[in-house]
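Asker: below are the sequence and a predicted model for it; my questions follow.
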Amino acid sequence: MKGHPVYAAAADRSHWPDYPFTARWFTHAEGRQHYVDEGTGPPVLMVHGNPSWSFVWRHLIAELRDAYRCIAPDLLGMGLSDRLARPLPALLAGYQIAALDDLVRHLTGEHQVPRHGWTVVAHDWGGPIALAWACLNAELVDRVVVLNTAVFRFPQQGLPPWWFRLLRLPVISTLAAHHTPGWVQGAVRLGVTTPLPPPVRRAFTAPYRRPRDRAAPARFLRDVPLTRRDPGWALLTVVERMLPALERKPMLVGWGMRDPVLRPVLADAWQRRFPHARVLRYPRAGHYVLEDARAQLIPAIRQFLDSTGERR
C-alpha cells in the first residue's frame, strides 16, 4: 500500500489549509489507520462523520493542543486510513467501534496517553461510534461534546428529508456516493451555509477521489437506521439503552440549526435526554457547525473543557 495516493498526500500536507499535523499510524489486522496526536494533557478523542475525515477537527486541535492531548483518527476506510477489503462489513459502525477501542488501547498502552480523563467529541456518524465506545468505557470518560449527531432513533418529526432517504437505497447510493463523487462533493457544499474557500473544499474531498476510496462513505449511507429493516437499527437501539452510562457526565451540545439532514428537533431531543447538558444552537450554521460557527463554538468548547472534568 506504500504507493497508495493517500500516503503520498499524507507526506505533503502544504495544500491542506491549517492541517500541519504529523501523520501517525496504527496497524490493525485489516490495515493501517491514520490519526492525529497533538499536544499534552487530558486526552480529547475526536471522531468524524461521513463523508469527512480528521481534517474537520483542524481548528479545534489548534485551539486545544496547548493544554490537551488531541487524538483524531480517520475511521478505517476513510480519510488517509487504509481502504477496507471488499465486501465491507455488514454494519460498518459496529466494526469501527471495535477498531476505535483497539486504537485507544494502543495509545494508552504504548504512547503514554492517560488511561482516564477522556473527553469524547463526536460529529455525524462519529456519534454512534464514539458514544458507544464512551458508554462501554464510562469509567474512562470525563465529559462529552456532541455536534450535529444522533445516537438514538429519530423522532418522527426529525426524520431526514426525502432526498436523503432516497440516497440510502443501495442502487442510488452506489451510483451517487460510490461510483461518482456526488455525495462527497455535495456534502461539503450543502453542509455549510457560508461557502468554503476552494482549497478547504478540496481538502475535505481529497481522500475520496477514486471510486474505491468512496466505498466506506457509500456503506455508511446505507447503514443509517431509519427503520427496523436498516442495518444500523439494532446498534442504535443498543446504544440508546446504554446512554444512561453518560447521564452524570458533563455534556456540551453544539448544533447547526440549518443542517439539511439532521433537523433542529434533534437538538431538543438531546436536551430532553440529558437535562443537565449545555445546548448551544447556532441559527446560521449548517451540518459542519465547526466551519460555520467556528468563532463562537470553538471558544465555547475550550471553556467547557477548562471548567469541567478533573485535572489528572
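Answerer: Sure, I can see it. Keep in mind it's a predicted model, so treat the numbers as computed, not measured.
Asker: only C-alpha atoms for contact and neighbour calcs from this point on.
Answerer: Noted.
Asker: those strands in the stretch 1-150 of the chain, which residues are they?
Answerer: 24-28, 31-38, 43-47, 69-73, 118-123, 141-147 (DSSP state E, counting those that start in this stretch).
Asker: which strands or helices does the fifth one pack on?
Answerer: It refers to strand 118-123. Contact here means 3 or more CA pairs under 8 Å, 6 or more residues apart in numbering; DSSP states H and E; on that basis strand 118-123 packs against strand 43-47, helix 126-136, strand 141-147.
Asker: please compare the first structure with the one that follows:
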Amino acid sequence: MNSPKWLDRILYPFAHHTIELQSGQLHYVDEGQGEPIVFVHGTPTWSFVWRQQIKALSRTCRCIAPDHLGFGLSDKPMDFSYTPEAHAQNLEQLIDQLQLKDITLVVHDFGGPIGLSYAFRHPENVKRLIILNTWMWSLENEKQMMKISSFLNGRVGQFLYLNLGFSPRMLLPKGYHQKRHLSKVVHQHYLKPLNNSRNRMGTWHFAVALKESGLWFASLWEQREKLRTIPKMILWGEKDKLLPLHLLEQWQQAFPEAVVKRFEAGHFVQEEKGGEIADSIKDFI
C-alpha cells in the first residue's frame, strides 16, 4: 500500500504490511528480526503510538504492531461489529497467519483485553506479558466511566464522536500529563486517520464497549489464573486522567509476582516516556 501524504516518514519510517480479513484489510508493522514482540494499541491510537519502542527494539527483536480495523491505516468498514471481541479475533488471525511463536505481548488501553484474550486462548504461545494502563475486568463499579459510556451510547454521544471527532480532539490530549509530548505534528497523526464520521466508527464503538462489553471483560477476569505462570511486567503512567490509579492496584493484587514500574506520565505513557518504556521492555526480555 502507498503511504498517505500526511504520514511523516521520519516519525514513522516503517514498511507497510497488510492481511485480508473477512471484514477488510488490516495494516500492520513488522520490523526487525529475533524474538517476536506484538504491540496492541487502544483508542483512538494506532501502531503509530508504539513508534519509539519499535525503532529501539527492532534492532534486536521482531516488532509487530497491527492497526485494528477502524484505526490507523487499516480499513474502516461500515459492516464490522467493532466490539473488543471481534478485534481480538482479528489479532488472533494475524498472529496465526504470521506463525509467530513464543511472543512477548505488549498491551495498552483497549489493547489490554484484546491482547490478553489471545493469551487466555493460547497461554503456551505467550512468553511474556507487558501491561500498560489498561484493564481486563468489568468496569461496572467505575460509576463515572459507566455514566459516560451510557451517555455516549445515545444520540448526542454518537454525534460528538462521529461528527465532531471527540475522541482524538478532546480525549486524546487529556491522556498526556505533559502536553509538550503531543506536538501539533504528532496530534495530526491521530486526527488524520479519523478525518470523517465514517472513519470514526471504531472510536465510538470502543466508548460504548466500556459498558456494553462488560460481560466479556468479566469472562476474561475469571480466567486470570491461566496467566499465573507467564512472566509479567506492568508499566504504568500514574498521572493518568482517563483511567483511575486504583486499576493498577487491582493488577498488583491479582499478580503480586509481576514487576511493576511507575512513571510520572499520563495515559499514553509510551508516548511521554518512549525511551524509558523501550529500555524497560528490552531489560525484561
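Answerer: Yep, it's here. As the structure is a prediction and not an experimental result, all values here were calculated from the model.
Asker: superposing both, give me the TM-score.
Answerer: TM-score for the superposed chains, counting by TM-score structural alignment, normalised by the length of structure 2: 0.93, backed by 283 aligned residues with a CA RMSD of 1.9 Å.
Asker: tell me which residue is most central in structure 2.
Answerer: His41 (1.8 Å; CA atoms, centre = their mean).
Asker: give me the nearest residue to that residue, chain neighbours excluded.
Answerer: Gly111 (4.8 Å; CA to CA, 6 or more residues apart in numbering).
Asker: out of the helices and strands packed on strand 118-123 of structure 1, which is closest to Met242 of structure 1?
Answerer: helix 126-136 (6.1 Å; CA to CA).
Asker: mean shift between that closest one and structure 2?
Answerer: Aligned to structure 2 and superposed, helix 126-136 of structure 1 gives a mean residue distance of 0.6 Å (mean CA distance after the TM-score superposition for structure 1).
Asker: where does that helix end up in structure 2?
Answerer: The aligned range for helix 126-136 of structure 1 in structure 2 is 111-121, by TM-score structural alignment.
Asker: now that stretch, how far from the centre of its chain.
Answerer: 11 Å (CA atoms, centre = their mean, to the nearest Å).
Asker: what ranges does the stretch 151-300 of structure 1 have for its strands?
Answerer: Counting by DSSP E, counting those that start in this stretch, the segments of the stretch 151-300 of structure 1 that form strands are 251-256, 278-282.
Asker: right, and Asp18 of structure 1 touches Ile61 too?
Answerer: No. In this structure, Asp18 of structure 1 is not within contact of Ile61 by CA atoms under 8 Å, at 10.1 Å.
Asker: who has more neighbours, these two?
Answerer: Ile61 (26 against 13; other CA atoms under 10 Å).
Asker: count of neighbours near the aligned partner of Phe55 of structure 1 in structure 2?
Answerer: Under the alignment (TM-score structural alignment), Phe55 of structure 1 maps onto Phe48 of structure 2. Neighbourhood size, Phe48 of structure 2 [other CA under 10 Å]: 23.
Asker: measure Phe48 of structure 2 to Ala218 of structure 2 for me?
Answerer: 29 Å (CA to CA, to the nearest Å).
Asker: which residues touch the residue nearest to His41 of structure 2?
Answerer: With contacts taken as CA atoms under 8 Å, 6 or more residues apart in numbering, Gly111 of structure 2 has the following neighbours: 40-42, 134.
Asker: cutoff 7 Å now
Answerer: By CA atoms under 7 Å, 6 or more residues apart in numbering, the contact set of Gly111 of structure 2 is 40-42.
Asker: will you turn these into TSV that also has distance to Val186 of structure 2?
Answerer: Listed next are the contacts of Gly111 of structure 2 as TSV, based on distance: CA to CA, whole Å:
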residue	distance to Val186 of structure 2
Val40	19
His41	16
Gly42	17
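Asker: closest one to Ser58 of structure 2 out of these, please.
Answerer: Val40 (15.8 Å).
Asker: longest helix of structure 2, counting residues only.
Answerer: In structure 2, taking DSSP state H as the definition, the longest helix is helix 84-97.
Asker: by contact count, what packs against that helix?
Answerer: Secondary structure elements in contact with helix 84-97 of structure 2, counted by 3 or more CA pairs under 7 Å, 6 or more residues apart in numbering; DSSP states H and E, are helix 111-121.
Asker: how about the helix it packs on: buried residues?
Answerer: Within helix 111-121 of structure 2, the residues that count as buried by 16 or more other CA atoms under 10 Å are 111-120.
Asker: the helices in the stretch 151-285 of structure 2, which residues?
Answerer: Assigned helices in the stretch 151-285 of structure 2, in chain order: 155-164, 166, 172-174, 184-191, 201-212, 214-221, 246-254, 269-272, 274-284 (criterion: DSSP state H, counting those that start in this stretch).
Asker: the third one vs structure 1, average offset?
Answerer: For helix 172-174 of structure 2, the mean deviation from structure 1 after alignment is 1.5 Å (mean CA distance after the TM-score superposition for structure 1).
Asker: that helix corresponds to what range in structure 1?
Answerer: Counting by TM-score structural alignment, helix 172-174 of structure 2 corresponds to residues 188-190.
Asker: how much space separates Asp283 of structure 2 from Ile277 of structure 2?
Answerer: Distance from Asp283 of structure 2 to Ile277 of structure 2, by CA to CA: 10 Å.
Asker: what about these two, which has more around it?
Answerer: Ile277 (21 against 8).
Asker: which position in structure 1 aligns with that one?
Answerer: Aligned partner of Ile277 of structure 2 by TM-score structural alignment: Leu297.
Asker: contacting residues around that match?
Answerer: Counting by CA under 7 Å, 6+ apart, Leu297 of structure 1 has contacts Leu290.
Asker: Gln96 of structure 1 now?
Answerer: Contacts of Gln96 of structure 1 by CA under 7 Å, 6+ apart are 75-76, 129.
Asker: what about the aligned residue in structure 2 for it, distance to Gly111 of structure 2?
Answerer: Here Gln96 of structure 1 is matched to His87 in structure 2, going by TM-score structural alignment. Going from His87 of structure 2 to Gly111 of structure 2 by CA to CA gives 9 Å.
Asker: that older thread, can you redo the helices and strands packed on strand 118-123 of structure 1 as a markdown table with distance to Pro155 of structure 1?
Answerer: Output for these, formatted as a markdown table (distance: least, CA to CA, whole Å):
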| stretch | distance to Pro155 of structure 1 |
| --- | --- |
| strand 43-47 | 24 |
| helix 126-136 | 16 |
| strand 141-147 | 18 |
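Asker: out of the ones you listed, the one nearest Asp82 of structure 1 is which?
Answerer: Nearest of those (CA to CA): strand 43-47, 16.6 Å.
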